[in-house]
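Sequence first, predicted model second:
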Amino acid sequence: MEQFRLVIVTGLSGAGKTQVMRVLEDLGYFCVDNLPPALIPKFADLCSQSAGRVSRIALVVDIRGGEFFDKMVQVLEDMESQGILYEILFLEASDETLIRRYKETRRRHPLAAEGRVSEGITLERARLEKIRGRATHIIDTSELSTPQLKEKITALYSESTEHERMTITIVSFGFRHGLPLDADMVYDVRFLPNPHYVESLRRRSGMEAPVREYIWKWPITQQFTEKLLNLIDFLVPNYVKEGKSHLVIAVGCTGGMHRSVFIAEKLYAHLKNKGYKVNVEHRDVKHNLVEE
């Protein structure tokens, strides 16, 4: 059974808690925003008894809770006495950064509904001081871009290896049937020699040995495949580093029956051998067989 993990996300308003919750959701955490502190122990107990169905929880708790939030320290002490393990992720940023973010979004600070944002930030820092002192991790988001923050959160809370953090889908398709709408990158292989014009191969797919042998025997196919795999080896680790959770690579030929299928299978085998979570789909093979 997966180990139970409870992460309490808190910190200054405008420091990036919403972005962090989105990343944690992508990592498989059950996320709840603005939960009253008094309910945390009961909620954690309920989830811990779910037979592993809910084993990773992330809760945002901050000053929006008003008077409820002031009981946070007492709740944490009670949880410790009950043996409930938790982690606190505290987000902060400089006053200048927070003021700029509030001006850009035109939102009001929770503690400065009628006053200046700077006054609200000062009050909030004071109320959060004790919680900050209990933090497991403190992240200053002042100089972090969204991808950089995502990378930090993934490094801290992902329980997968680097290769397992992203799922890759290879899709072969035919241009005459339209582009896959969810493709992140598209490779056009219509320049490769076409088995369609070989009568004995026309009704066979790129997964069958005679078609594979025909496509692979041409030097241009071998040269292209080598360059493509080198490019993929450069791109994919950088997508993983950026924090992308799902990458769709589309390979297209005219009908989606021969060349795109062959190259997609090459990509699949290569990435699988590298240890990535990868699957392959041949979108238009059945469509072509029906047309035939």
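That came in fine, so what should we check first?

contacts, neighbours, all on C-alpha from now
OK.

Report how many residues lie close to the nearest residue to V32 once chain neighbours are set aside.
Of all residues not flanking V32 in the chain, L59 sits nearest, at 5.0 Å (CA to CA, 6 or more residues apart in numbering). For L59, the neighbour count with other CA atoms under 10 Å is 24.

Going by secondary structure, L59 is in what exactly?
Using DSSP states H and E, L59 maps to strand 56-60.

And the next helix or strand after that strand, how far out from the chain middle?
Tracing the chain past strand 56-60, the next element assigned as helix or strand by DSSP H and E is helix 72-81. Centroid separation for helix 72-81 versus its chain: 32 Å, with CA atoms, centre = their mean, to the nearest Å.

What is the helix or strand following helix 72-81 packed up against?
Counting by DSSP H and E, the next helix or strand C-terminal to helix 72-81 is strand 87-92. For strand 87-92, the elements it packs on are strand 5-11, strand 137-140, judged by 3 or more CA pairs under 8 Å, 6 or more residues apart in numbering; DSSP states H and E.

alright, now check it against this:
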Amino acid sequence: MEFVIITGMSGAGKSQAMKALEDMGYYCMDNLPPALLPKFAELCNQSKRNIEKVAVVVDIRGGVFFVDLFEGLEELNEQGIKYSILYLDALDQVLIKRYKELRRPHPLNPKGGILDGILEERELLKEVKNRADYIIDTSKFSIGMLKEEIYKIFLEGIELSKLTISVTSFGFKHGILLDADIVLDVRFIPNPYYIPELKDLTGEDEKVREYVFQWEQTNIFVDKLMDMLLYLIPYYIKEGKTQLIVGIGCTGGKHRSVAIADEIAIRLEEYGHRAIASHRDCKL
């Protein structure tokens, strides 16, 4: 029997991950107290329904029962049940934004600040995260992108790095990318904005991309940036980082930075890294 334990930060997408696994034929259970993991696994094994794939969500909604998680995992080992832990995470500011949009309090601090609850939860989940088999940082993910990641892991069996690299374009005139780990300025490249037939397009259009990459300095810059990222990524992974945000900035965030961010993400994917391109100011 395949047994998947979904856990992680509140607001990071555990429910959506469970729905994706349910669509893949997993028998799913939400908010299972950790102490009941061994018993639930035993019931599934003995079921006449011939349940072969199981996914359960275990998180801090279990309250004091969450301290029983490691005992429950040890009992699964004793029963000979192989399990994997899928950990969902997101940046603090992203989680705060999601809570505010839903107008929900944090479950650990229902009458206090959201950030206080998030920080407390991170501390509680630190050891669980360290033991996770798969970590997905959903900070830049849509529901569709999260579902695609789940499919890659559990349907296609692709071994994915625990580090998600978000290559994000932005425009300096709209403010610097505050959550970036690395920021690159590409305003040295000739600006398509001043070409009448390109002005109203974006870096996602082929004509703009061709214009941006016709310049030697663009291609040299991208090659050197790739060399730097490929050198740094193993060290970020070694340090336990799960989300690396690379900001690519131009003046307005519509043309040069967009084309280059897309190219960097494509190249990183070709090297086997989990990379996504996002564009903060492209539609402004």
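Received it, and whenever you're ready, just let me know what you need. What you see is a predicted model, and the numbers here were worked out from it, not measured in a lab.

Now the TM-score, please.
With the length set by TM-score structural alignment, normalised by the length of the second structure, the two chains reach a TM-score of 0.53; 196 aligned residues with a CA RMSD of 4.6 Å.

Could I get the helices and strands packed on strand 87-92 of the first structure in JSON lines, plus columns for distance to I168 of the first structure?
Shown next, in JSON lines, are these (distance: least, CA to CA, whole Å):
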{"stretch": "strand 5-11", "distance to I168 of the first structure": "27"}
{"stretch": "strand 137-140", "distance to I168 of the first structure": "30"}
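
Ok, which of these comes nearest K17 of the first structure?
The closest of these to K17 of the first structure is strand 5-11. By CA to CA, the value is 6.9 Å.

tell me which residues of whichever helix or strand comes after that closest one are tucked away?
Using DSSP H and E, the helix or strand that follows strand 5-11 of the first structure in sequence is helix 17-26. By neighbour count on 16 or more other CA atoms under 10 Å, the buried set for helix 17-26 of the first structure is K17, V20, M21, V23, L24, D26.

Check stretch 187-194 of the first structure too.
In stretch 187-194 of the first structure, counting by 16+ other CA under 10 Å, buried: D188, V189, R190, L192, P193, N194.

In terms of distance to I215 of the first structure, which of those residues ranks first?
Set against I215 of the first structure, the nearest of these by CA to CA is P193 (6.5 Å).

how about that closest one, what's its match in the second structure?
In the second structure, P193 of the first structure lines up with P190, judged by TM-score structural alignment.

What of R204 of the first structure?
Using TM-score structural alignment, the partner of R204 of the first structure in the second structure is L201.

Please identify which helix or strand holds the spatially closest residue to that match that is not a sequence neighbour.
Using CA to CA, 6+ apart and skipping the chain neighbours, the partner closest in space to L201 of the second structure is V208 (7.1 Å). Using DSSP H and E, V208 of the second structure sits within helix 206-212.

which stretches of the first structure form strands?
5-11, 30-33, 56-60, 87-92, 137-140, 167-174, 185-188, 246-253, 277-282 (DSSP state E).

Let me know which of those is the nearest to A269 of the first structure.
Evaluated with CA to CA, the strands of the first structure place strand 277-282 nearest to A269 of the first structure, the distance being 9.0 Å.

Figure out how far the closest one is from the centre of its chain.
For strand 277-282 of the first structure, the gap between its own C-alpha mean and the chain's C-alpha mean amounts to 18 Å (CA atoms, centre = their mean).

cool, stretch 47-59 of the second structure as well?
25 Å.

Please apply the same query to stretch 277-284 of the second structure.
For stretch 277-284 of the second structure - counting by CA atoms, centre = their mean - the centre lies 18 Å from the chain centre.

For it, buried residues please.
Buried residues in stretch 277-284 of the second structure, counting neighbours by 16+ other CA under 10 Å, are found at A277, S278, H279, R280, D281, C282.

count of neighbours near the counterpart of A275 of the second structure in the first structure?
Aligned against the first structure by TM-score structural alignment, A275 of the second structure finds its counterpart in V278. Burial of V278 of the first structure is recorded as 21 neighbouring residues (other CA under 10 Å).

Identify the residues contacting V278 of the first structure.
T167, I168, T169, I170, Y268, L271, K272 (CA atoms under 8 Å, 6 or more residues apart in numbering).

Check the contact between G256 of the first structure and L179; I expect there is one.
No - here G256 of the first structure does not reach L179: they are 10.7 Å apart, not a contact under CA atoms under 8 Å.

Give me the common contacts of the two.
Residues touching both G256 of the first structure and L179 (CA under 8 Å, 6+ apart) are F173.

Between these two, which is the more surrounded one?
Neighbours were counted for G256 of the first structure and for L179 using other CA under 10 Å; G256 has more, 28 against 15.

how about the more buried one, what's its partner in the second structure?
Checking with TM-score structural alignment, G256 of the first structure has G253 as its match.

ok, now how distant is the closest residue to that match other than its chain neighbours from P190 of the second structure?
Closest residue to G253 of the second structure apart from its sequence neighbours, by CA to CA, 6+ apart: G171 at 3.6 Å. To P190 of the second structure, G171 of the second structure is 15 Å away according to CA to CA, to the nearest Å.
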